[in-house]
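K.L.:
got a predicted model here, sequence first, then my questions.
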Amino acid sequence: MPKAGSIINPVSDVWKYDPDKHIPNLKDKVIVVTGGNSGTGKACVIELAKHTPKRIFLSARSKAKFEDAVKDVKAVAPDAVVEFLELDLASFASVKHAAEAIKASTESLDILVNNAGIMGLPPGLTKEGYELHFGTNHMGPALLTKLLLPLLLSTAQQPGADVRIVNLTSMGHTNTPKGGIDFETVKTELSDRHSFVRYGQSKLANILHARELAQRYPSITSVSVHPGRVATQLLDDMYGRRTVVGSLMQVYDKIASPLTPQQGAYTQLWAATWSKKEDVVNGAYFEPFGKLAQGTKDARDLELAKKLWIWQEGEFENHGF
């Protein structure tokens, strides 16, 4: 296994990685990308579409957002089969409907990119009563993954299969409550915590989820990736809220120059398609660009990953899943 902090892919830095050259032919691959209508999600779909996958499900909250995105996809890959997947990760009913739509229209699923997420929103709850960031960034994707696992596992049993799950996380996972995840308060608005802490807790959960998936389902390669600091709608929204932190971030980004969405998609594209499967270490956490990283102590805590899994499965069961 490569050492944490080493660049395990010799072509995976931002100046050398070229999706046109390094993404293999994706013939017969069925792919799901959540939040594929903007930012790194759309950039990811565009690059994947160039390599002739059998089908891409692009999730968005509305058909209008999908149609705007698919225009850009078709501009570079006019023959790509890209289908609308209506999905609101803050609603279990929407997640269930999306999973059923996928399973009804395909007998295989090769790549699931849990890309969609929110950041820095005011206190709130999802429809099922989870803190808004945790519910949207973790519980929704975790439920979608759970509902698609039978399809992913059956695909993994096919000859020559290479099934992967990629969770988008963030360096924000370093900002969490004591103990990493506060299970006692995660079903409250956590209004006494800064939005970065609420966000960080959800991003830690993304890392732990991938680690536990790898433990329980080794026939599937499950990893988490930090895309880097990317100039996307999430940052624009943060600036627009005109908070002190948002203003400071805007000044910082003018100096530091965040990555473009295209560059921000590189690590998830690498994790989803890199042909040397042994480089994409099952259960690992990666930072730009294809760098195996440790993350925080909580992010490496396999007992915490197991605890989160048991807790979320109990929650899903309580909601009929």
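P.N.:
All right, it came through fine. Residues are numbered from 1 along each chain as shown.
K.L.:
drop to CA atoms for contacts and neighbour counts, all remaining ones
P.N.:
Will do.
K.L.:
helix, strand or coil: sort out Gln215 for me.
P.N.:
helix (DSSP: H, G, I helix; E, B strand; the rest coil).
K.L.:
wait, doesn't it sit right on Gly283?
P.N.:
Yes - the pair Gln215 and Gly283 qualifies as a contact (Cα atoms under 8 Å) at a distance of 7.4 Å.
K.L.:
more neighbours: which of the two?
P.N.:
A side-by-side neighbour count of Gln215 and Gly283, using other Cα atoms under 10 Å, places Gly283 first with 23 against 17.
K.L.:
how close does the residue sitting furthest away from the middle of the chain get to Gln233?
P.N.:
The outermost residue of the chain relative to its centre, with distances by Cα atoms, centre = their mean, is Val244 at 28.0 Å. According to Cα to Cα, to the nearest Å, Val244 stands 19 Å off from Gln233.
K.L.:
need the helices for the stretch 151-300 of the chain, in chain order.
P.N.:
Taking DSSP state H, counting those that start in this stretch as the criterion, the stretch 151-300 of the chain contains helices spanning 195-216, 233-240, 244-256, 261-264, 266-273.
K.L.:
right, and those - which one's nearest Glu313?
P.N.:
helix 195-216 (11.6 Å; Cα to Cα).
K.L.:
buried ones in the closest one?
P.N.:
195-215 (16 or more other Cα atoms under 10 Å).
K.L.:
again, but for stretch 48-57
P.N.:
48-53, 55-57.
K.L.:
stretch 165-183 too?
P.N.:
165-176, 180-181.
K.L.:
TSV for those residues, including distance to Ala305?
P.N.:
Shown next, in TSV, are the buried residues of stretch 165-183 (distance: Cα to Cα, whole Å):
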residue	distance to Ala305
Ile165	16
Val166	16
Asn167	14
Leu168	16
Thr169	15
Ser170	17
Met171	18
Gly172	17
His173	14
Thr174	16
Asn175	17
Thr176	15
Gly180	10
Ile181	10
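K.L.:
alongside the first one, take a look at this:
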Amino acid sequence: MSYHYRNTGIGKETILQLCKHSPKKVFLATRNEAKAKDAIASINSQLPKPADVEFVSLNLSNLASVASAAETISRSTDRIDLLFLNAGIMNMPPGKTDDGFDLQLGTNHVGHFLFTKRLLPVLKETVAKYNTDVRVISTSSLGNAFAPSFDTMISSEKLSSQGHWTSYGASKAANILFAAELAKRHPELISVSLHPGMIQTDLYATTTSNSFLLRTLLRFFGPLVYHDVSYGALTQLWAATVDKSKLKQGGFYVPVGKLDSKNKFAVDDDMQKRLWEWTEGELEQRGY
């Protein structure tokens, strides 16, 4: 079995828990090699025998890096049982990716879209060759509620001008839309999205450093609001391991393992299709 994760917080906890069940191989695709290797050492220190966890360099805000990471993994294995798309950024100042997308939408959605697209041959081969179910699990957030109109979402200029939270919300709505459309276009794969809960991880570092008010509020009320990282990993661990008959294709889940059947992005077939086609078009314009 092969997996892909983020290297800190929920991703690291997910690796640790799954490695307790002796997977054959784990790919940890992330940007910071030093942090990744520290995470791998930390994980292995908590296991009875070391797991085979391999670092792969991946910068989601750079399409060439995304394509290279997918190629590295594809050359290394003919089997990927679980693909966790849970890397990302949150509440960052306005900016653009290296390829001209809004920074948060480009990193959290477009990067993951291309990564998954380039791994599709291996994902499909896994189903056919090993007769197993393959799952793509996209980490979204209740922050999807901050998403603007669809037309703003797909305009880098408009979106970047709307503020940190609107941009973040657009990227998290896109994660839900992507997961739902992936399930329809490639039904041989199981594709779901999820909100892991309010988890205290390093994703909040930018948010708290930029806001004295939020920093103060979290100091007093954080313990009442946030769960720890082990809780944050539960819904994606559930989605990765529960009997597939209990999963709704393209569904959006909240902790722990509860289907949110009323999320507007999870049920909007038209928007799902439009975002997919827009993303493919943008990638094609850039040679991907």
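P.N.:
Nice, thanks for sending it over. Just so we're clear, the structure is a prediction, and the values are computed from it rather than from any experiment.
K.L.:
mind checking the TM-score on these two?
P.N.:
Put the two chains on top of each other and the TM-score (TM-score structural alignment, normalised by the length of structure 2) is 0.95; 287 aligned residues with a Cα RMSD of 1.6 Å.
K.L.:
ok so, going back, which of the buried residues of stretch 165-183 of structure 1 fall in strands?
P.N.:
When these are checked against strands (DSSP state E), the matches are 165-168.
K.L.:
if we can go back for a sec, so of the buried residues of stretch 48-57 of structure 1, which ones are in helices?
P.N.:
48-49 (DSSP state H).
K.L.:
what's the match for Pro258 of structure 1 in structure 2?
P.N.:
Alignment note (TM-score structural alignment): Pro258 of structure 1 maps to Tyr226 of structure 2.
K.L.:
touching, its match and Met198? I think so.
P.N.:
Yes - at 5.0 Å, Tyr226 of structure 2 and Met198 qualify as touching, with contact defined as Cα under 8 Å.
K.L.:
tell me how far stretch 30-45 of structure 2 is from the chain's mean position?
P.N.:
Distance of stretch 30-45 of structure 2 from its chain centroid, counting by Cα atoms, centre = their mean, to the nearest Å, is 18 Å.
K.L.:
tell me the residues of structure 1 aligned with it.
P.N.:
Counting by TM-score structural alignment, stretch 30-45 of structure 2 sits on residues 60-75 of structure 1.
K.L.:
buried stuff in the matching stretch?
P.N.:
Those would be 60-61, 65-66, 69-70, 72-74, for stretch 60-75 of structure 1 by 16+ other Cα under 10 Å.
K.L.:
farthest pair in those?
P.N.:
Across the buried residues of stretch 60-75 of structure 1, the longest distance by Cα to Cα is 19.7 Å; it joins Arg61 and Lys74.
K.L.:
in the stretch 1-150 of structure 2, which spans are strands?
P.N.:
4-5, 26-30, 53-57, 82-85, 135-139 (DSSP state E, counting those that start in this stretch).
K.L.:
now the ones you listed in a markdown table, with distance to Pro94 of structure 2?
P.N.:
Converted to a markdown table, those look like this (distance: least, Cα to Cα, whole Å):
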| stretch | distance to Pro94 of structure 2 |
| --- | --- |
| strand 4-5 | 26 |
| strand 26-30 | 22 |
| strand 53-57 | 25 |
| strand 82-85 | 23 |
| strand 135-139 | 22 |
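K.L.:
skipping adjacent residues, who's closest to Leu121 of structure 1 in space?
P.N.:
Of all residues not flanking Leu121 of structure 1 in the chain, Ser195 sits nearest, at 6.5 Å (Cα to Cα, 6 or more residues apart in numbering).
K.L.:
what residues in structure 1 pair up with stretch 176-186 of structure 2?
P.N.:
Aligned using TM-score structural alignment, stretch 176-186 of structure 2 spans residues 207-217 in structure 1.
K.L.:
ditto for stretch 59-67 of structure 2
P.N.:
Under TM-score structural alignment, the match for stretch 59-67 of structure 2 is residues 88-96.
K.L.:
over to stretch 196-205 of structure 2?
P.N.:
Taking TM-score structural alignment, stretch 196-205 of structure 2 hits residues 227-236 over in structure 1.
K.L.:
list the buried residues for that stretch?
P.N.:
227-232, 234-235.
K.L.:
nearest to Asn263 of structure 2, out of the strands of the stretch 1-150 of structure 2?
P.N.:
strand 135-139 (14.6 Å).
K.L.:
that closest one vs structure 1, mean deviation?
P.N.:
Once the two models are superposed, strand 135-139 of structure 2 sits on average 0.2 Å from its counterpart in structure 1 (mean Cα distance after the TM-score superposition for structure 1).
K.L.:
structure 1: matching residues for that strand?
P.N.:
Taking TM-score structural alignment, strand 135-139 of structure 2 hits residues 164-168 over in structure 1.
K.L.:
measure stretch 106-120 of structure 1 end to end?
P.N.:
Start-to-end, stretch 106-120 of structure 1 (Cα to Cα) is 36 Å.
K.L.:
give the aligned range of that stretch in structure 2.
P.N.:
So stretch 106-120 of structure 1 sits over residues 77-91 in structure 2, by TM-score structural alignment.
K.L.:
list of residues touching the matching stretch?
P.N.:
1-6, 11, 30, 60, 104, 107-108, 112, 122-123, 125-126, 132-140, 164-165, 167-168, 203-204, 206-207, 240 (Cα atoms under 8 Å, 6 or more residues apart in numbering).
K.L.:
just to revisit the earlier point, tell me the contacts of the residue nearest to Leu121 of structure 1?
P.N.:
Neighbour list for Ser195 of structure 1: 119-123 [criterion: Cα under 8 Å, 6+ apart].
K.L.:
and those residues, which are buried?
P.N.:
By 16+ other Cα under 10 Å, these give 119-121, 123 as buried.
K.L.:
returning to that earlier point: got the contact list for the match of stretch 196-205 of structure 2?
P.N.:
Contacts of stretch 227-236 of structure 1 (Cα under 8 Å, 6+ apart): 38-40, 118-119, 168-171, 258-261, 264-268, 287-288.
K.L.:
again with stretch 216-230 of structure 2
P.N.:
9-10, 13, 197-201.
K.L.:
switch to 7 Å and redo it
P.N.:
9-10, 13, 198-200 (Cα atoms under 7 Å, 6 or more residues apart in numbering).
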